[in-house]
Every structure is written in structure tokens, then in C-alpha cells.
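Visitor: below are the sequence and a predicted model for it; my questions follow.
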Amino acid sequence: MAGSAIGAGVIAVAGLLVLGLSAAGGAAAESQRLAGTADAAALTAADGLSGAVPGDACGLAAAVAASARAEVASCSVDGLIATVSVRSGFGGFTVVAAARAGPPPS
């Protein structure tokens, strides 16, 4: 009888560990996906600023973010440099990533 209780406890603890590690792995994957989305949005905004792509820089960034199931949290322009922050939800939490793009420093 006692061995059954210990076995059930070990299985329950192992199940909780697997669940926690799965959640942590999913959050890490979402963070990396969102970082890539921020990079793509900032690069697209910088292309808009340089004239390589027609349109409003922040509007272009918002379109890229929306295509990746995210939204632009902030978008700022300084000359030809665009700084974009995007956010998305994961498991009831908000995940945020930011990126900056523009011409290389002279």
C-alpha cells in the first residue's frame, strides 16, 4: 500500500515537472519567434524610410507584425533608423521584443 502511494507521488511530481518544462520551452520558443518578428518589422520600416519600399514606415512594420500574429507596441523613427517594439500573448502573459534597423554608422 505504501509503495503504491509513493509511486503515485513520483508520477505526479514527474508529470508536474514535464508540464513546467513544456511551458518554459514554449515561452522560450515564443520569445525567439517574437524577436524575429521585431527584426523583420524594423527592417521593413527602415526600408520604408530609405524609400526602398513605398509606404509609411510604422504602417509597414505593423503589417509585418500582424502577419506574424503580433502587434506593434511602439514604433519610432530617427532619421533613417527605425526602432520597433512588438508584443504578443503567450499563456496569459504578454511577451515583448524590440529591434532597431537602419543604415550602418558612418
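Guide: Nice, I can see it.
Visitor: going by C-alpha atoms from here, please, whenever you check contacts or count neighbours.
Guide: OK.
Visitor: please, which helix or strand holds Asp47?
Guide: helix 2-50 (DSSP states H and E).
Visitor: pick out the residue nearest the middle of this protein.
Guide: Leu34 (1.7 Å; C-alpha atoms, centre = their mean).
Visitor: excluding chain neighbours, what is closest to it?
Guide: Ala97 (6.1 Å; C-alpha to C-alpha, 6 or more residues apart in numbering).
Visitor: neighbours of the one you found, how many?
Guide: 20 (other C-alpha atoms under 10 Å).
Visitor: here's the one I want to compare it with:
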Amino acid sequence: MAGSILGAGMVAGTSLLLAGLVAAGAAAVEGQRVAAIADGAALAAADAASGAVRGEPCARAAEVAEAQGAVVVSCVLDELIATVSVRASFASFPVAAIARAGPPP
């Protein structure tokens, strides 16, 4: 009897640990996804600022972010360098990232 209670406890503990690891892994993946969205949005804004593509730079950044399920929080242009901050949510928690793009110095 004591052995089956111990076995059930070990299975429950292992299951809880595994669930926590899966959640942490999923959160890390979502953070990388949002960082990639910020990169794409900053590149789109920098391309528009340089004239490589048509449109207003921050509007282009917003289009790219919204197409991937994120929202542009801020978009700042310093000549041809764009700094874009985006936000998305993961399991009702906010996830944010900032990216900068432009010509090399």
C-alpha cells in the first residue's frame, strides 16, 4: 500500500514538473517569435524610410506586425534608422520586443 502511494506521488510530481517545463519552453518560443516580428517591422520601416519600398515607415511597420499577430507600441525614426517596439500576448501575458534597423554605420 505504501509503495503505491509513493509511486502515485512520484508520477504526480513528475507530471507537474513536465508541465512547468513545457510552459517555460512555450514562453521562450513565443519570446523569440515576437523578437522576429519586431525585426521584420523595423526592417520594413527602415526600407520605407530609405525609399526602397513605398509608404510611411511606421505604417509599414504596423502592417508587418499586425500580419503576424502583434501590435506596434512605438516607432521612432532617426533619419534612416528605425527603432520599433512591438507587443503580443501569450496565455494572457504580454510579450514585448524592440528592434532597430537601418543602413550600416
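Guide: Sure, I can see it. All of these numbers come straight from a predicted model, not from anything done at the bench.
Visitor: work out the TM-score between the chains.
Guide: Overall, the chain-to-chain superposition scores 0.97 on the TM-score scale (TM-score structural alignment, normalised by the length of the second structure); 105 aligned residues with a C-alpha RMSD of 0.7 Å.
Visitor: before we move on, back to that, how close does the residue nearest to Leu34 of the first structure sit to Val10 of the first structure?
Guide: 38 Å (C-alpha to C-alpha, to the nearest Å).
Visitor: repeat for Gly20 of the first structure
Guide: In terms of C-alpha to C-alpha, Gly20 of the first structure sits 15 Å off from Val10 of the first structure.
Visitor: tell me how many other residues crowd Glu30 of the second structure.
Guide: Around Glu30 of the second structure there are 17 residues (other C-alpha under 10 Å).
Visitor: residues touching it, list them.
Guide: Applying C-alpha atoms under 8 Å, 6 or more residues apart in numbering to Glu30 of the second structure gives the contacts Phe90, Val95.
Visitor: how about the helix or strand that contains Ala99 of the second structure: buried residues?
Guide: Ala99 of the second structure is part of strand 93-101, with elements assigned from DSSP H and E. Using 16 or more other C-alpha atoms under 10 Å as the test for burial, strand 93-101 of the second structure gives Val95, Ala96, Ala97, Ile98, Ala99, Arg100, Ala101.
Visitor: the fifth one and Val76 touch, don't they?
Guide: No - counting by C-alpha atoms under 8 Å, Val76 is not a contact partner of Ala99 of the second structure; they are 10.7 Å apart.
Visitor: so what sits against both of those two?
Guide: By C-alpha under 8 Å, 6+ apart, the residues touching both Ala99 of the second structure and Val76 are Thr83, Val84.
Visitor: how many neighbouring residues does the residue nearest to Arg100 of the first structure when sequence neighbours are not counted have?
Guide: Here the nearest residue to Arg100 of the first structure in space, its sequence neighbours aside, is Thr83; by C-alpha to C-alpha, 6+ apart that works out to 4.3 Å. Residues lying near Thr83 of the first structure (other C-alpha under 10 Å) number 23.
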